[in-house]
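Enquirer: just coords:
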């Protein structure tokens, strides 16, 4: 998965990557040439007292060092830009893919995991790309070039590399092998911490209302401790790397000096050549260390790449039409024909053989007990999910054949849990229509019975709204969400239990104000309160996913026991209250 992700998203940057390889090659060869020049200065300049040779060769060393510096800076610069561009592209692709998901796929992954995959996971793979450009490319060049240059200085001492290099590689390999499972577990632990933290922040009012701060604190502490313990285990293993590297480097240096001194005494090698050989050995061991360090980064990046590719490879259950219908005749005629819906792996369908028609100028209400499938039924209309049987038609065209933008343009949805975005009242209302004027916004607010409280807010339309609308009450959120749908001026209004947080007086005034505005549109209302839907043109009664009643309020009281039971239970509750 890692190779596949890198290949697909680094293909547009093949030229900068080739330039990185070229600069790294030139810079590495320059660094390998410096010890040889230093050896010549010692053996041919210092030993003979030839000042001109020292100055001349020293000048070459300065020039080679300058080339090395320029190439290294260029390689790091291009590598960093390429890595950042790679991260940007992957994040963008993941974000776009998640936006195509239906509610089913979002629920499968979970919001905390999707956030982690698009931030932390992408960052880990991005770091791999950066380190590959700065370390992985240079490591093999240094290793091969260092061996060649070391053999050029002295073949006898080169036998020490047959011991030190494998020892370092094996030691680091054993450490890294034990860190791989820890990296995999760390990503899961990060998901858990994000999930718990997100739940606590989102549900802070519930936590405080039930005095559950100690419990939530312990829950977060447990998740945090699990992540910390895993990170510490991996960190302790990583902490062994530097001491092991230094131990091998120092022992190898001592060995080179011990045996090299004997060869110098035997006049088999010059002092300058011994110094150069020692430097080459250090460079080779450092290259091995860089390569093994990359092996430590690769497993974590591979785990992250698997999680990223899993999102990118997941197809939405709501598939865009191959040949979408872009123009339809009609004005908000909605029909459901024998619609059924069943979640994958479920033993029974959520909806069974639902059929009804909602025409412009008429209000269709859906009522039923909790879990009857009301919200799922409403989600089928804007294609948040697709039916497993039957068809949903808008103006005579199956919604699965309509261009998505054309479908959504015709629908104004007020969800069961109204969500407001960070910004202002105006920016949230213009989410329905970016070109709406301030006058249109105030008109929508007045219809939604929200004008008074918005006018009292500091700034009016420019009043700030916190993420999720947490700085306004539940009833105010519902009215702002209704106003947002009104600003859109759609042909089909979908109200998913959108009046539940309103008092009966506000509910009645809002519905009365809606009638003239929606007289040319089809209105579908999901409600729990009978008083909200008593005047509807047709009421659909759901029970266990099936229609058990269809008609007006008076007819259903006489013919539908389920509806009569709902009405009686609510009347009893009102009398008791």
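Expert: Thanks, I have the structure now. These numbers come from a predicted model, not from an experiment.

Enquirer: alpha carbons only for contacts and neighbour counts from here, please
Expert: Will do.

Enquirer: can you give me the strands in the stretch 451-577 of the chain?
Expert: 464-465, 492-496, 522-526, 538-543, 546-551 (DSSP state E, counting those that start in this stretch).

Enquirer: ok, which of those comes nearest residue 47?
Expert: Of all those, it is strand 464-465 that lies closest to residue 47, at 78.7 Å by CA to CA.

Enquirer: distance from the chain centre to the closest one, please.
Expert: 25 Å (CA atoms, centre = their mean, to the nearest Å).

Enquirer: for that strand, packing partners?
Expert: strand 423-424 (3 or more CA pairs under 8 Å, 6 or more residues apart in numbering; DSSP states H and E).

Enquirer: switch the cut-off to 10 Å
Expert: strand 423-424, helix 425-429 (3 or more CA pairs under 10 Å, 6 or more residues apart in numbering; DSSP states H and E).

Enquirer: list the contacts for residue 397?
Expert: 325, 327, 328, 329, 330, 333, 334, 335, 391 (CA atoms under 10 Å, 6 or more residues apart in numbering).

Enquirer: looks to me like residue 435 is in a strand.
Expert: No: the assignment for residue 435, made by DSSP: H, G, I helix; E, B strand; the rest coil, is coil rather than a strand.

Enquirer: what strand or helix carries residue 151?
Expert: helix 138-153 (DSSP states H and E).

Enquirer: what helices or strands is whatever helix or strand comes next after that helix leaning on?
Expert: From helix 138-153 onward toward the C-terminus, using DSSP H and E, the following helix or strand is helix 161-202. Packing partners of helix 161-202 (3+ CA pairs under 10 Å, 6+ apart): helix 111-116, helix 204-209, helix 213-239, helix 241-265, helix 271-313.

Enquirer: structure B:
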């Protein structure tokens, strides 16, 4: 219930539509309740007395009431659909906006496939419950209570038959709802796994084909799809049992009413019209019970989806963006003061241990180390993708927590280890770094990043990169990402192994272009010694700690790890040439 109240705030802008829908459904309900009384009057008074004028007059009233019910029903459908779709749109927009506020630590808590499901399937379930559930939810209790009162008013003795059947039906429907409701959470979880498998297979389709693993992934998808089908069959197979239970109860009730009602008509206790009207009310009552059970099943699934959406909306961003903080990074100085870091508070070991470093403004810094040594973790602290667990990280002489996070990230450009391009043209992608960049500025950035070497071959700035940049190679992606970051004109540029897929000659040209940027601090993570040997400072990380710092000449003379790296990459002739 708390979750329902929480999401109700997103009904803003559509409350009047909801109110109109409620009033219209009440009008429809009252009109439908009046029809059996009018029918009984036609039979018991008009037909028995032979008054054709009374029959016609009452019949006209029935037509008017029926038309009124129809108009109210149509009006409800329009306003409820508008309210439901608007509510869903507001909820989806709020969930997406909240996701944008997440820190990386928050995103680590959710699978991307699960977030997609919560933004799409779960909100669609809530919308459907709104459209299909509000009408019976409002109508059914009114129809049930009013039908019972009016049926008893017609014939209290005949109502006993119904009251005998009612408890059995209520218990049966209650057991069905109790059994099925928990299954919806399981169903949505299996839907998450299906989306995860599908998303992974589509992203990795080239690798799948390259390794001829179509059969393997098809079998994996078949297993997950079968699990979803089995779960859905079990869930909805239980849900549809309410219909047989309702039909059985209805059949027994009709037989009982016709048996005892026929005897009462024969003895003159009630008229045929009364029996006919009573049967109409019983039908209304039974339908109300059936709708109530269906609504409970619908709401049980919707409540599960509401809970999943609220998990996203209630997740507090792990990082304060500090919107009132400093708005500009004044220079490219970087300092880490006794920094320790771990990704989760429950992690047993730190990824970084007591790291203390200083990078001068405009300098070039190389970072080397083995896999898992903490290189990427270290540079992710500079733009506050994560916050240090202990110690302080300073950029431009100021603690990164004192900046407005958007201003900090504008001042610390980062070429991520995993290159990301978007659907659209080269120009569209590069303008992510600077939406107002002119074509001349874009081309200048392309020259520094050596994008100009292949730009004409792919169609210039108007070339379509395809989904995820699928129309260009890995090395070309890296160069485009470097150009995009250059357009942002940051004070600090971080290159997280971002030239690993280019050949050494191109790598050298990119480094030469970057070296000409005197007012920008360049932090380069690399696997190749050749990529950082000209740096003003080289940092060797080992198991999350600073093992050594110095220039190429200093480390080559004194540090065994650096010596081993240099020797292995030069003696074996493996320069780490990338391929395009």
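Expert: The structure has been received and is ready for your questions. These numbers were taken from a predicted model, which means no experiment stands behind them.

Enquirer: follow-up on the earlier one: ChimeraX command to pick out the buried ones of the contacts of residue 397 of structure 1?
Expert: Under the burial definition 16 or more other CA atoms under 10 Å, those of those that qualify are selected in ChimeraX by:
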select :325,333,334,335,391
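
Enquirer: re earlier: let me have the helices and strands packed on strand 464-465 of structure 1 in TSV, extended by mean neighbour count.
Expert: Compiled in TSV, these are given as follows (neighbours: other CA atoms under 10 Å):
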stretch	mean neighbour count
strand 423-424	17
helix 425-429	23
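
Enquirer: excluding chain neighbours, what is closest to residue 432 of structure 1?
Expert: Of all residues not flanking residue 432 of structure 1 in the chain, residue 488 sits nearest, at 4.6 Å (CA to CA, 6 or more residues apart in numbering).

Enquirer: and the one you found, what does it touch?
Expert: 409-413, 429-436, 444.

Enquirer: quick one: contacts for residue 462 of structure 2?
Expert: For residue 462 of structure 2, the contacting residues are 424, 425, 426, 427, 428, 455, 456, by CA under 10 Å, 6+ apart.

Enquirer: out of those residues, who's nearest residue 405 of structure 2?
Expert: Taking these together and measuring to residue 405 of structure 2 by CA to CA, the closest member is residue 428, at 24.1 Å.

Enquirer: so how far is stretch 262-282 of structure 1 off the chain centroid?
Expert: 55 Å.

Enquirer: how far away is the most centrally placed residue in structure 1 from residue 80 of structure 1?
Expert: Centroid-nearest residue in structure 1, with CA atoms, centre = their mean: residue 118, separated by 2.5 Å. Counting by CA to CA, to the nearest Å, the gap from residue 118 of structure 1 to residue 80 of structure 1 is 19 Å.

Enquirer: report how many residues lie close to the closest residue to residue 304 of structure 2 other than its chain neighbours.
Expert: Computed as CA to CA, 6+ apart, the closest residue to residue 304 of structure 2 that is not its neighbour in sequence is residue 185, at 5.8 Å. For residue 185 of structure 2, the count of nearby residues is 18 (other CA atoms under 10 Å).

Enquirer: equivalent analysis for residue 251 of structure 2, please.
Expert: Count around residue 251 of structure 2 with other CA under 10 Å applied: 11.

Enquirer: and it, what does it touch?
Expert: Contacts of residue 251 of structure 2 (CA under 10 Å, 6+ apart): residue 257.

Enquirer: what's the angle from the longest helix anywhere in structure 1 to helix 271-313?
Expert: The longest helix of structure 1 (DSSP state H) is helix 51-100. Here helix 51-100 of structure 1 points in a direction 10 degrees away from that of helix 271-313 (axes from the mean of the first three to the mean of the last three CA atoms, to 10 degrees).

Enquirer: by contact count, what packs against helix 51-100 of structure 1?
Expert: Right, helix 51-100 of structure 1 is packed against helix 2-10, helix 14-40, helix 103-109, helix 111-116, helix 122-131, helix 271-313 by 3+ CA pairs under 10 Å, 6+ apart.

Enquirer: who wins for proximity to residue 357 of structure 1 among those helices?
Expert: Nearest to residue 357 of structure 1 among those is helix 103-109 (24.6 Å), distances taken as CA to CA.

Enquirer: who does that closest one touch, helix- and strand-wise?
Expert: Using 3+ CA pairs under 10 Å, 6+ apart: helix 103-109 of structure 1 touches helix 51-100, helix 111-116, helix 271-313.

Enquirer: now the residue nearest to residue 432 of structure 1: how far from residue 233 of structure 1?
Expert: 54 Å.

Enquirer: same question for residue 177 of structure 1.
Expert: 13 Å.

Enquirer: map residue 31 of structure 1 onto structure 2.
Expert: Using TM-score structural alignment, the equivalent of residue 31 of structure 1 in structure 2 is residue 32.

Enquirer: re earlier: wait, a helix at the residue nearest to the centre of structure 1?
Expert: Yes: under three-state DSSP, residue 118 of structure 1 sits within a helix.

Enquirer: residue contacts, the residue nearest to it when sequence neighbours are not counted?
Expert: What sits nearest to residue 118 of structure 1 in space, not counting adjacent residues and going by CA to CA, 6+ apart, is residue 91, at 5.6 Å. Residue 91 of structure 1 makes contacts with 85, 97, 117, 118, 119, 121, 122, 123, 308, as judged by CA under 10 Å, 6+ apart.
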